[in-house]
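Pasting the sequence and the predicted coordinates here, then a few questions.
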Amino acid sequence: MDQRHCRSGDRWKPYSGRCPDLSTPHEPGCRSARECGRLSEGPSPALIPFVGKIRASERIADALRREIIAGQPVARTPALMERFGVSRPTLRQAFRVLENEQLIEVRHGSRNGVRPLRPGPDSAARMVGQSLQASGATIEQLYEAREAFEPFAAALLARRRDRRDIATLRASLGALSALVEAQAWPDLGAALARFHHELVALTGNQMLALTAATIATLLEQHQRNRNLFIETDKPDVATLEFRGRGVRSIARLTRLIEVGDADGAEAHWRTHLINSADHWLSGQDRHAVIDIVGEPA
C-alpha cells in the first residue's frame, strides 16, 4: 500500500513533491511519508496535525503528555494506533520519550500495557539535577538559589499572619524541640532539612514549593553521593551547637511571623541561610560541580 500521501483540506492526495496546503516543496531527498514531517503515514481522519519537521512520535508524546498531566488514563496500544493513525514502532518511540520523562511505566506483557505516573518532586529533581550537572552548576549555586526565595516566603507568611500557618510552624518547632530533648540527632538533622521545604510550602505557591523541594533533593543527593555530612548518634560539639542554633533560629522566625514583622522575618531568615551555607560549605570546594548522578560502581 502506498504510504506517500499529502493532505489537502480534509482530503488526502498522492504525494507529488509539494503539498497543496504548503507554499514550498518538501525537503530535498524526501522519498517517503516517513521521512518528512509534513507528510502522514497514510490518510486517516484521526491523524494528529503535523507542523514543519516535527516527528510523529514527538507529536504523539506531546498529546499524551498533556492528558497524563491532566490525570487522564492512557489507552491501550491498539486504540492509540487507531487514534493517531500510526504504526506500533512509531507509538513505541513516543512511549520511550514519556518513559525517559518518568511520566509512564511500560509493562510488557500486561493487558493495559502503559501505566501513567504522577509527576512529583523526585522526578523533577532528577531531570533538573542532570541538566545542572551537565552545565557545570556548583553546589554553592544551590545554596544561593535557596537564599533567593526562602526569605521572600518568610516575609509573605508574616504579612499574611494566618493562624493555620502559625499553628503549623509552632507544631514543627515543637517536634524539633522534642528531638533535641530525646537527643535523636540523625532525626533532628533530617527534620531541620525538611523545615526549609515546609516553610515554603505554607505559602501555597506551587512553583516555590516545587523549587524548594527540588533544591532540597539535589542537596541531599549531592551529599549522599560524596559521602558528606553523614549523621551519627554521637555528633561532635560543633555539630550540636550548630543544630541548637538552627532550632533557636526557627523559634525566632516563628515569633516574627506571628507578630507580622515581614521585614524582620525576611532579614532574619536570609541571615540564617547565609550562616547555614557557610557551615555546610566549610571544608569543601564551594565551586565543585553538583554530583547528582554519582560515581560509577
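Structure's in. What do you need? Keep in mind it's a predicted model, so treat the numbers as computed, not measured. Numbers count the residues shown, from 1 in each chain.

Every contact and neighbour count from this point should use C-alpha atoms.
Noted.

gap between the residue nearest to Leu103 when sequence neighbours are not counted and Glu82?
Leaving aside its sequence neighbours, Leu103 sits nearest to Leu117 (C-alpha to C-alpha, 6 or more residues apart in numbering; 4.9 Å). Per C-alpha to C-alpha, to the nearest Å, Leu117 is found 23 Å from Glu82.

More neighbours: which of these two?
Remark: of Leu117 and Glu82, Leu117 carries more neighbours, 17 against 13, as counted by other C-alpha atoms under 10 Å.

OK, contacts around that one?
Ile68, Gln102, Leu103, Ile104, Glu105 (C-alpha atoms under 8 Å, 6 or more residues apart in numbering).

which non-adjacent residue is nearest the residue nearest the centre of the chain?
Nearest to the geometric centre of the chain sits Ala124, at 1.7 Å (C-alpha atoms, centre = their mean). Nearest residue to Ala124, sequence neighbours excluded (C-alpha to C-alpha, 6+ apart): Thr214, at 6.7 Å.

does that neighbour belong to a helix or a strand, and which?
Using DSSP states H and E, Thr214 maps to helix 206-225.

Pasting the second one now:
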Amino acid sequence: MADEVQFQPARPRRAIDEIISQIRASIQRGDLGPGDRLPAERALAEQFAVSRNTVREALRMLEISGLIILKKGATGGAFITKLDHSVAARSLSDALQATNVSLSDVTEVRLWLEPIVINAACERMTAEHLQALQDNVDQASKLSAEGDWERKAVVHVEFHNLLADATGNPVLAILMRSLSDLLREFVLAVGPTTDDIILRSRRRLLGHLRKRDAEKAVQEAQRHLKRVHKMWLTGSYKGAYTES
C-alpha cells in the first residue's frame, strides 16, 4: 500500500467528484501505480474529511471507470488496476474541457465517430466483448430499478467505452473515452430523468450487434443520439417522453 500518498480534505459540494479527481491525479503523477492498494475506507474518509459512504461511492465509480478494482476479504481493498487507455483519454478530455467545447460539438463528433466504432466492433468483437456490453445493460437496468440515477448515468456512458474497446483499436478507445468523460460530466449536471429511453435503445442496439448487423446498429445509435441531444437542448429530457 502506498502509505506515503496523502489526500486533502474534499469540499462538501461534489465531494465524490473531488475524491475521484484527487485519486486520478495521483495515478497520473505516478504516485500510485498498478497493484498499489489505497488506504482503507476509514483512513480515506479521514483524509478527505467526508463520510465513509461518500468514499465508498467514489470508489465504486472509480471501479466502474476501470481505474481500480475492489476486492473483498482480509487481504482485500481498493487496488489500482493496470494502466490502460483511461489516463490518455482523461488528458485529452481535460484539454477539450479547457477549450469550452459545447454539447453540439461533442454530439457532432460522436455522430462522425460512432459509425466507425460500430462497424469495426461488428467485425472484431468477441463473445467476451458482447458479454461485457450485456453486463453493462443489465447493471444499468438494475440501477434503474433501484432509482440510483447517478450510478446508472455513469454505467450508461461506460457502454460507449466498452463498445470502443471491442474494436481492438487503442486510438478509437482513447478518443471515445475522452468524449465519454465530457459526456459524463454533462449528464450528471443535467440530473435524473423520469423515463429511461436509453435502456430501450441499448437493448435494440445490442440485438443488432449480436447479429453483426452494422447498418442497423449505426441507424439505432445515431437515431437515439439525435433524439437525446434534442431533448437535452430543449430541456425535455426530464419530461414524459415515451418510446416503444
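Done, it's in. On a predicted model such as this, the values are computed, not experimentally measured, just so you know.

if we can go back for a sec, which residue lines up with the residue nearest to Ala124 of the first structure in the second structure?
Correspondence of Thr214 of the first structure to the second structure, assessed by TM-score structural alignment: Ser178.

Pull out the buried positions in stretch 189-202 of the second structure.
Neighbour counts over stretch 189-202 of the second structure (16 or more other C-alpha atoms under 10 Å) mark Pro192, Asp196, Ile197, Ile198, Leu199, Ser201, Arg202 as buried.

From those, which land in strands?
Judged by DSSP state E, strands contain none of those.

and which of those is nearest to Ala15 of the second structure?
Proximity of those to Ala15 of the second structure was ranked by C-alpha to C-alpha; the top entry is Pro192 with 18.5 Å.

Now do the residue mapped onto Val109 of the second structure from the first structure against Ile274 of the first structure, distance only.
Using TM-score structural alignment, the partner of Val109 of the second structure in the first structure is Ala145. For Ala145 of the first structure, the distance to Ile274 of the first structure equals 11 Å [C-alpha to C-alpha].

Show me the strands in the first structure, by range?
5-8, 11-14, 104-106, 114-116.

Compile these into TSV and extend it with columns for mean neighbour count and distance to Pro186 of the first structure.
TSV is the format used below for the strands of the first structure (neighbours: other C-alpha atoms under 10 Å; distance: least, C-alpha to C-alpha, whole Å):
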stretch	mean neighbour count	distance to Pro186 of the first structure
strand 5-8	20	64
strand 11-14	14	67
strand 104-106	18	34
strand 114-116	19	35
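
what's near enough to touch the counterpart of Asp122 of the first structure in the second structure?
Under the alignment (TM-score structural alignment), Asp122 of the first structure pairs with Arg90 in the second structure. Counting by C-alpha under 8 Å, 6+ apart, Arg90 of the second structure touches Arg177, Ser178, Asp181.

Closest one of those to Arg210 of the second structure?
Once C-alpha to C-alpha is applied, the member of the contacts of Arg90 of the second structure that ends up nearest Arg210 of the second structure is Arg177, at 22.7 Å.

I figured that closest one was touching Ala89, is that so?
Yes - using C-alpha atoms under 8 Å, Arg177 of the second structure is in contact with Ala89, at 5.4 Å.

higher neighbour count, the two?
Arg177 (28 against 21).
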